[in-house]
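Engineer: Attaching a predicted model along with its sequence, questions to come.
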Amino acid sequence: MDQRLRLLQPWLQSQVSELAPKSSFVVESLAGDASFRRYFRVVLHSPSQSQQPDSLVLVDAPPPESLEPFVSLAIAYQEQGVRTPKILATDAKLGVMLLEDFGNRLFADNLSMATALPRYQTAIELLPQIMAVKQHRQGAIPDYDRALLQRENSLFTDWLLQEHLGLELSAAEQALWQQVNELLIENALAQPQLGVHRDYHSRNLMLLAEPLQGGRDLGVIDFQDAVRGPITYDLVSLLRDCYVVWPRDWVLARVEEAYALLQSEGLIDGVSWQQFLRWFDLMGLQRHTKASGIFARLYHRDGKAGYLADVPRTVQYLVDVSADYPELADYHDWLKARIQPAIAAKAAKTEHQESV
């Protein structure tokens, strides 16, 4: 047990004694995410067959990480009928909390064309409830404003192109990038601004053993960075997932279903299908621009090498979508001629270095 867990042990023992009297427990590490938080499963062993839980989730988020956005947003989501983990205990000074354990069944597990449709349709049906969360007990959630969009887009040039690939952009390349950057920002700001989970994808959705309302068995996690932003953002995160790729026609069919749903909810009155699809496509470019930079940063700054494998797939989205828009023709050609070869060469070099 590391020093941090030893520090948390008295608090954990006290909480378990209240939640599951007379139980012993063991702590097991769980896979983490892209943050500095750590996650553990607290497996309970009870001498009786009571109705207490079998396990809990311990979240270790020492300052300066904050528990507050998670706690307030969990409550706000639950008020809208979104199934998020129940918060069982928190200590803001220690930077620790105990949550309901959603188990091990990820939305991403055993995905195939046979299993995907009902899962994705359920996730899409949940979007209006997520969009309704624009404030919590601490007030309004942050806006996905121009400054934030600019910072996110800069991750692509700062971390992927410069830090990871070592590229120096010419004046013409910088001008091209600035044109694309501005197009993506304007597209995001032009959309209806509603609640955005901000990481609504296959690794942050759970398949629950106990369905909530209407038989829906979907649990939502990792929502603490929610903002008020573009209506297509979470839909893009879900359907053009950085970790899972689906056929284009299949994705477009799901986008059409989402368009019909949002129209029926009165959230996109007067918005044509062509306009909505353009919002969706360009929003995907912004998200994948950001994500490819984040994956490079996770490797160079945080030592998380596993995310590098997601870079080629994420940049391929940029290539594929930009091919559909004439105003992005130069950008499309630049990605294919300059960026993708550099990514392939860097991957080959890294693989060679690791093998010797």
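Structural biologist: Nice, thanks for sending it over. Numbers count the residues shown, from 1 in each chain.

Engineer: Every contact and neighbour count from this point should use C-alpha atoms.
Structural biologist: Noted.

Engineer: for residue 180, what are its contacts?
Structural biologist: Remark: with contacts taken as C-alpha atoms under 8 Å, 6 or more residues apart in numbering, residue 180 is in contact with 328, 331.

Engineer: what helix or strand does it sit in?
Structural biologist: With elements taken from DSSP states H and E, the one containing residue 180 is helix 171-190.

Engineer: Just give me how far that helix sits from the chain centre.
Structural biologist: When distances are taken as C-alpha atoms, centre = their mean, to the nearest Å, helix 171-190 is centred 23 Å away from the chain's centroid.

Engineer: got the buried residues for it?
Structural biologist: Within helix 171-190, the residues scored as buried using 16 or more other C-alpha atoms under 10 Å are 177, 180, 181, 184, 185, 187, 188, 189.

Engineer: Could you do stretch 77-84 as well?
Structural biologist: Taking 16+ other C-alpha under 10 Å as the basis for neighbour counts, the residues of stretch 77-84 that come out buried are 77, 78, 82, 83, 84.

Engineer: so how far is that stretch off the chain centroid?
Structural biologist: Mean C-alpha position of stretch 77-84 versus that of the full chain (C-alpha atoms, centre = their mean) differs by 17 Å.

Engineer: Columns distance to residue 244 on top of the buried residues of helix 171-190, output as JSON lines?
Structural biologist: Output for these, formatted as JSON lines (distance: C-alpha to C-alpha, whole Å):
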{"residue": "177", "distance to residue 244": "27"}
{"residue": "180", "distance to residue 244": "25"}
{"residue": "181", "distance to residue 244": "25"}
{"residue": "184", "distance to residue 244": "23"}
{"residue": "185", "distance to residue 244": "25"}
{"residue": "187", "distance to residue 244": "24"}
{"residue": "188", "distance to residue 244": "23"}
{"residue": "189", "distance to residue 244": "27"}
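
Engineer: between those residues, which is closest to residue 272?
Structural biologist: Distance ranking of the buried residues of helix 171-190 against residue 272, using C-alpha to C-alpha, places residue 187 first at 15.0 Å.

Engineer: Spatially nearest residue to that closest one (excluding sequence neighbours)?
Structural biologist: Excluding its sequence neighbours, the residue lying closest to residue 187 (C-alpha to C-alpha, 6 or more residues apart in numbering) is residue 279, at 6.3 Å.

Engineer: Then residue 43?
Structural biologist: Spatially, and ignoring its direct neighbours in sequence, residue 43 is nearest to residue 55 (4.5 Å; C-alpha to C-alpha, 6+ apart).

Engineer: pretty sure the one you found contacts residue 28?
Structural biologist: No - counting by C-alpha atoms under 8 Å, residue 55 does not reach residue 28; the two are 10.4 Å apart.

Engineer: Spit out the residues that contact those two alike.
Structural biologist: 41, 42, 43.

Engineer: for this protein, what's the longest helix?
Structural biologist: When the chain is scanned for its longest helix (criterion: DSSP state H), the result is helix 273-300.

Engineer: next, the one to line up against it:
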Amino acid sequence: MSNRFDALLQFARQYTGDPQLTPTLISGDASFRRYYRGAGLVWVDANPQTEKNHEFVRNAAALHACGLLAPEVRAVDYRLGLLAVTDLGDIQLINCLDETSVLAWYEKAIALLPQLGDVALALEPFDELFMARENAIFPEWLLGKHLQLLLSDAEQRLLDDTFACLTANNLAQPQGVMHRDFHSRNLMVCCVTEGAPVPALSELAIIDFQDMVMGPLSYDLVSLLKDCYVRWPDAVIEQGMQLGFEQLSQTGLLGELDYASFRRHADLTGMQRHLKAAGLFTRLYHRDGKSGYLKDIPRTLGYVVDSCQLHGATYPVLAEFGDWLVRRVLPGFAGTVVEGKGQ
């Protein structure tokens, strides 16, 4: 047994009073966290050197306070990075989705966004400096480390101008609390009754919320609809965008913003997120030895190309950037297998 598992075992047995308890491994994830189940709880090994445990506990309490379903923290050892949280089951939303049910499920997820956007928390702003740190991931890890591309001065200017455009877009729109990773793998389906999960008889719980910040309110909606792990038909994305706009507008969070402006904001916000995500996927491979995310890069960059083509007339720099991605970057992933829409 590892030293960390020994510590978790002692933590779990001390909290439950059961000297025989031995939690069983559920899974790890894209971070360095590991999850175990036992005695009706989930036990989390979250090394404090890499994980945001104070933020997780704080944010969990705030989500519960505003009526959102999320893991409830029952015990925590901040020094060792060990937590006991309530068990929300094993059903991720992504495993319930198909082309006949996706809109009904997404309607439930989108209904959470007004509450989430208005959570009472003093959070770090998703400002220019924050985005600069994120924007550096794509050129460092995907362009440099993975593809070994040496950018010309003109290419570097194009990259800088593109990120400047996307940063200005994110700062110019209505702001609120954003999850930053609101998608179908971070929403758990909790069934109200026994049987196969259906939207009408299920609730959605939010997980992986330790990285919440204050930023553009379109961010979580576009994270959900333009999912890095599954792509839906454009009609599904459009209906979801309209529904999200209506939900956020009805609560006053968007002020006087009209739908056309909101949709443009969301598409460009998605671009900034997807470029960061593509960089993270290559970092997970080269730094952390996790290759499973490489297959998601063509899909993720495909969203970027689509938005560049859609908004290139309004933002010429994006038209040029989209062409450059197609010519210089996507060929590097030509052998990667990507599932089709709805898969």
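Structural biologist: All right, it came through fine. Predicted, not measured: the structure shown is a model, and the values here were computed from it.

Engineer: Give me the TM-score for these two chains.
Structural biologist: TM-score for the superposed pair, counting by TM-score structural alignment, normalised by the length of structure 2: 0.91. Supporting figures: 326 aligned residues with a C-alpha RMSD of 1.7 Å.

Engineer: Most neighbours among the shared contacts of residue 55 and residue 28 of structure 1, please name it.
Structural biologist: residue 42 (23 neighbours; other C-alpha atoms under 10 Å).

Engineer: looking at this, it is in a strand?
Structural biologist: Yes - per DSSP: H, G, I helix; E, B strand; the rest coil, residue 42 of structure 1 lies within a strand segment.

Engineer: and it, what is it in contact with?
Structural biologist: With C-alpha under 8 Å, 6+ apart as the criterion, the residues that contact residue 42 of structure 1 are 25, 26, 27, 28, 55, 56, 57, 58.

Engineer: which residue sits closest to the second one, ignoring its sequence neighbours?
Structural biologist: I take that to be residue 26 of structure 1. Distances taken as C-alpha to C-alpha, 6+ apart put residue 43 closest to residue 26 of structure 1, at 5.3 Å, once the chain neighbours are dropped.

Engineer: Give the burial count for the aligned partner of residue 249 of structure 1 in structure 2, as a bare number.
Structural biologist: Counting by TM-score structural alignment, residue 249 of structure 1 lines up with residue 235 in structure 2. Residue crowding around residue 235 of structure 2 was assessed by other C-alpha under 10 Å; the count is 9.

Engineer: For residue 281 of structure 2, see how far away residue 235 of structure 2 is.
Structural biologist: According to C-alpha to C-alpha, to the nearest Å, residue 235 of structure 2 and residue 281 of structure 2 sit 27 Å apart.

Engineer: Could you do residue 156 of structure 2 as well?
Structural biologist: Noted for residue 156 of structure 2: a distance of 21 Å to residue 281 of structure 2, by C-alpha to C-alpha.

Engineer: that older thread, check which helix or strand the match of residue 249 of structure 1 maps to.
Structural biologist: Counting by DSSP H and E, the element that carries residue 235 of structure 2 is helix 234-250.

Engineer: Which parts of structure 2 are helices?
Structural biologist: With DSSP H as the definition, structure 2 shows helices at residue ranges 3-16, 53-65, 102-110, 113-117, 128-135, 137, 153-172, 219-225, 234-250, 259-286, 297-311, 316-324.

Engineer: picking that back up, map the residue nearest to residue 187 of structure 1 across to structure 2 for me.
Structural biologist: In structure 2, the residue paired with residue 279 of structure 1 according to TM-score structural alignment is residue 265.

Engineer: how many neighbours does that match have?
Structural biologist: 24.

Engineer: That one and residue 170 touch, don't they?
Structural biologist: Yes - if you go by C-alpha under 8 Å, residue 265 of structure 2 and residue 170 touch, sitting 7.3 Å apart.

Engineer: what sits against the closest residue to residue 211 of structure 1 other than its chain neighbours?
Structural biologist: With C-alpha to C-alpha, 6+ apart as the criterion, residue 211 of structure 1 has its nearest non-adjacent residue at 4.2 Å, and that residue is residue 217. Residues counted as contacts of residue 217 of structure 1 (C-alpha under 8 Å, 6+ apart) are 207, 208, 209, 210, 211.

Engineer: Which of the residues you listed are retained in structure 2?
Structural biologist: Of those, the subset whose aligned partners also make contact in structure 2 (criterion: both residues aligned by TM-score structural alignment, their matches' C-alpha atoms under 8 Å) comprises 207, 208, 209, 210.

Engineer: Save those residues as a markdown table, and put in neighbour count and distance to residue 151 of structure 1 too.
Structural biologist: Converted to a markdown table, those look like this (neighbours: other C-alpha atoms under 10 Å; distance: C-alpha to C-alpha, whole Å):
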| residue | neighbour count | distance to residue 151 of structure 1 |
| --- | --- | --- |
| 207 | 20 | 33 |
| 208 | 20 | 36 |
| 209 | 12 | 39 |
| 210 | 12 | 40 |
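
Engineer: To which secondary structure element type does residue 18 of structure 1 belong?
Structural biologist: When the structure is reduced to helix, strand and coil (three-state DSSP), residue 18 of structure 1 reads as helix.

Engineer: could you measure it against residue 343 of structure 1, distance?
Structural biologist: As for residue 18 of structure 1, its distance to residue 343 of structure 1 is 52 Å (criterion: C-alpha to C-alpha).

Engineer: So these two - more neighbours on which side?
Structural biologist: A count of neighbours by other C-alpha under 10 Å puts residue 343 above the other of residue 18 of structure 1 and residue 343, at 19 against 10.

Engineer: Which residue is the nearest non-sequential neighbour of residue 234 of structure 1?
Structural biologist: By the measure of C-alpha to C-alpha, 6+ apart, the closest residue to residue 234 of structure 1 outside its immediate chain neighbours is residue 200, 5.5 Å from it.

Engineer: Which position in structure 2 pairs with that neighbour?
Structural biologist: Using TM-score structural alignment as the criterion, residue 200 of structure 1 maps onto residue 182 of structure 2.

Engineer: who touches its match in this structure?
Structural biologist: By C-alpha under 8 Å, 6+ apart, the contact list for residue 182 of structure 2 reads 220, 221, 223, 224.

Engineer: Can you redo the residues you listed as JSON lines, where the extra columns are neighbour count and distance to residue 76 of structure 2?
Structural biologist: Conversion of the contacts of residue 182 of structure 2 to JSON lines gives the following (neighbours: other C-alpha under 10 Å; distance: C-alpha to C-alpha, whole Å):
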{"residue": "220", "neighbour count": "26", "distance to residue 76 of structure 2": "28"}
{"residue": "221", "neighbour count": "26", "distance to residue 76 of structure 2": "31"}
{"residue": "223", "neighbour count": "21", "distance to residue 76 of structure 2": "30"}
{"residue": "224", "neighbour count": "23", "distance to residue 76 of structure 2": "30"}
